[in-house]
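Chemist: Kindly generate the corresponding structure for this input.
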Amino acid sequence: MSESIRVFASATVANVACGFDILGFAVNAPGDEVILKKKNTPGVTISQITGDGGRLSLNSQENTVGVAVLQYLNKIGSDQGIDITLHKKMPFGSGLGSSAASAVAGAFAINELLGGSLSTEELLPFAIEGERIACGSAHADNVAPSLFGGFVLIRSYQPLDVVRINTPPELYCAIIHPQIEVPTKEARNILKKNIRMEDAITQWGNVAGLIAGLMQSDYALIGRSLQDVIVEPVRSILIPGFEKVKQASLQTGALGCGISGSGPSIFSLCRGQETAVQVGKAKQQIFEQLGIGCEVYTSQINQQGPVILE
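Modeler: Predicted structure coming up:
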């Protein structure tokens, strides 16, 4: 059995317009990388974190990856000592599930390193606990797609019920991350506590339509359903140029466009890679005109989940 392991876990798009807190999907990049090494003394330590600008705690009980590993070891009753190196390869406060990717990489890596005794489904609670440390709440809409790959529906939290949704082979995503930060807690605090029945009905129809469109490979239905009448109108005010970016995205051929997670990243679902690339360029041009730096990521829906790196 190996003494160390290196694992990559990918970023995710959560909410997916109409699916606030219940929908998410994985992309190929960016993501986080962890290296776990066995050590001779008990306990979990984090010896190094790169790419965080010194913002993350090296205390394993205060870090998403450390918590996921600790939870796993506690569950299987192991006192195996573990040292962790975390390479953050995605931006903070981006709306792309940065903390979730770290937690998923940790949970997946420790299971593989110690023989893979638990199934992928059984690893989900450990990754969720890691996410709780970062966000203060145990949401699974980033964690589940990063762990399982693909497009995921969180049907219920009590009890936890996660469903993978098939997606059309030509479905691509173009994400733009403007270099501004929208703290998740702030983005959640500005949401309305009560919504109109009329808006709720519209949103339910869009969620159902999006799921049906994905499963039937009906791209037009996917596009019609990517509408958020509850969260986006409030959160979009935190993202400079959002309406212009959305308009440019749709005019360039995107099926639909919305805020990734709590923002500021903006995702667009597209049919085909060529369209996704052009949509990414159109969105980038808007932010450049506003004087805001940005990164663009284009990929198919990542069906693989975490991967072991050589």
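Chemist: C-alpha only now, for contacts and for neighbours.
Modeler: OK.
Chemist: Next one: Ile84 relative to Ser119, how far apart?
Modeler: Counting by CA to CA, to the nearest Å, the gap from Ile84 to Ser119 is 22 Å.
Chemist: ok, those two, which is more surrounded?
Modeler: Neighbours of Ile84 and Ser119, each counted by other CA atoms under 10 Å, are more numerous for Ile84; the result is 25 against 10.
Chemist: quick one: contacts for the more buried one?
Modeler: Val34, Ile35, Leu36, Lys37, Val44, Thr45, Ile46, Ser47, Gln48, Gly66 (CA atoms under 8 Å, 6 or more residues apart in numbering).
Chemist: Alongside the first, I'd like the structure of this one:
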Amino acid sequence: MNEIKLDKKVNFDNIKDKVRVFAPATVANMICGFDILGFAVNEPGDEVKMYRVAEPGVRIRSIAGDDGRLPLDADRNTVSACVKMLLSDLGVADTIGVEIELIKHMPIGSGLGSSSASTVAGLYAINALLGAPLTKEELMPYCVEGERLACGHGHADNVAPALMGGVTLIRGQEALDIVKLPVPGELYAGIVFPQVDVPTRDARQLIKDKVLLKDAVVQWGNIAGLIAGLFQNDYDLIGRSMQDVLIEPTRAILIPEFYEMKRIALECGALSFGISGSGPSVVAISRGADIARVATAKIKEHLSSKEIDSYQYVSAVNVEGPRLLDFDA
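Modeler: Next comes the predicted model:
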């Protein structure tokens, strides 16, 4: 775990009785930036309701929307496990009691950062319940640890944008170094989640340990071009740069109709098209919402003709990250 020494004290006068938090889905890798780039979207996302209770400890009251796939055991669920870790590091694990309701609004195994959204929502919620003693930067290592618990690999390309909002660059993994990048105002994502199963671990195992230097040079140029395009508000440069010559050729094999979906998106005017995270979700990056809507609609129509069900989401980049919601008791 990337350690942050917590010297914060919880002010018990600031503790709330209950909070409700939404945390967004994310598009990891941003096509060309494997494990180092990602951005948040407005929908879908996950929700956590958290209640302060008299008995110390962390418990899960209920989980909705997961089809019974997630553990209710507080030591095995990433949301509650990370909350427990944070309370312990703050020195209040023996005095604070919380109960959690997790509401999954996004599909598990979608390539949209499902576990990240839940973990971020839970950590943002406990921080808010305690009166916000920690900054987002101080919460980040706990979010990364949640990813480690969820999938065995503590990377930040989903949790960083989910927590910080916007587009994020993970410059350093060991000594966690996260940089927020500019977000052009007309940048939209048209996301399609085909109803096929691509487990994250399986997708990672397909990735080669070694790459050709000439391919690495192309990828470095694309990443640099994408970041320059974000700073310059240059949509053409963004589109030219969001090309993946390292990971996509292998992972696309696991996603039915990938190249036909890509052809459709680009013909509709998308700047670029690629895999969200480890898939199977795919994303059409567009200038404006209209192109994203048309592209996702046509891709859905094509998948339906192949008897593949799918979900679609169209969203601008979410620059806020998690947010507190009104509590509907």
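Chemist: Asp73 of the second structure: how many residues sit nearby?
Modeler: 13.
Chemist: so what corresponds to it in the first structure?
Modeler: Counting by TM-score structural alignment, Asp73 of the second structure corresponds to Asn59 in the first structure.
Chemist: likewise Val19 of the second structure?
Modeler: Checking TM-score structural alignment: Val19 of the second structure goes with Ile5.
Chemist: Next: Gly152 of the second structure.
Modeler: Using TM-score structural alignment, the equivalent of Gly152 of the second structure in the first structure is Gly136.
Chemist: Helix, strand, or coil at the equivalent of Thr119 of the second structure over in the first structure?
Modeler: When the first structure is aligned by TM-score structural alignment, the residue opposite Thr119 of the second structure is Ala103. Classification of Ala103 of the first structure using DSSP: H, G, I helix; E, B strand; the rest coil returns helix.
Chemist: how much does whichever strand in the second structure runs longest stray from the first structure?
Modeler: Using DSSP state E to define each element, the second structure has its longest strand at strand 37-53. Superposed on the first structure, strand 37-53 of the second structure shows a mean distance of 0.5 Å to its aligned residues (mean CA distance after the TM-score superposition for the first structure).
Chemist: Read off where that strand ends up in the first structure.
Modeler: The aligned range for strand 37-53 of the second structure is 23-39, by TM-score structural alignment.
Chemist: got the buried residues for the matching stretch?
Modeler: By 16 or more other CA atoms under 10 Å, the buried positions in stretch 23-39 of the first structure come out as 23-38.
Chemist: Which of those sits closest to Trp204 of the first structure?
Modeler: Nearest to Trp204 of the first structure among the buried residues of stretch 23-39 of the first structure: Leu23, at 12.6 Å, using CA to CA.
Chemist: For burial, what's the neighbour tally of the residue mapped onto Thr275 of the first structure from the second structure?
Modeler: In the second structure, the residue paired with Thr275 of the first structure is Ile291, using TM-score structural alignment. Applying other CA under 10 Å, we find 23 residues neighbouring Ile291 of the second structure.
Chemist: Tell me the spatial nearest neighbour of Gln49 of the first structure, not counting adjacent residues.
Modeler: Just to correct that, residue 49 of the first structure is Ile rather than Gln. Once flanking residues are discounted, Ile49 of the first structure sits nearest to Leu86: 4.7 Å by CA to CA, 6 or more residues apart in numbering.
Chemist: Now do the contacts for the one you found.
Modeler: Going by CA under 8 Å, 6+ apart, the list of residues near Leu86 of the first structure reads Asp32, Glu33, Val34, Ile35, Ile46, Gln48, Ile49, Thr50, Val65, Ser102.
Chemist: Please apply the same query to Ile227 of the second structure.
Modeler: Contacts of Ile227 of the second structure (CA under 8 Å, 6+ apart): Leu181, Ile238.
Chemist: What lines up with it in the first structure?
Modeler: Using TM-score structural alignment, Ile227 of the second structure pairs with Ile211 in the first structure.
Chemist: And that match, which helix or strand is it part of?
Modeler: Taking DSSP states H and E as the definition, Ile211 of the first structure sits inside helix 197-216.
Chemist: just the angle between that helix and strand 23-39, please?
Modeler: 70 degrees (axes from the mean of the first three to the mean of the last three CA atoms, to 10 degrees).
Chemist: so where in the second structure does stretch 249-263 of the first structure end up aligned?
Modeler: The aligned range for stretch 249-263 of the first structure in the second structure is 265-279, by TM-score structural alignment.
Chemist: if we look at that stretch, which residues are touching it?
Modeler: Contact partners of stretch 265-279 of the second structure, identified using CA under 8 Å, 6+ apart, comprise 27-31, 110-113, 198-200, 203-204, 235-236, 238-240, 242-244, 248, 251-252, 255, 262, 281-287, 291-292, 294-296, 299.
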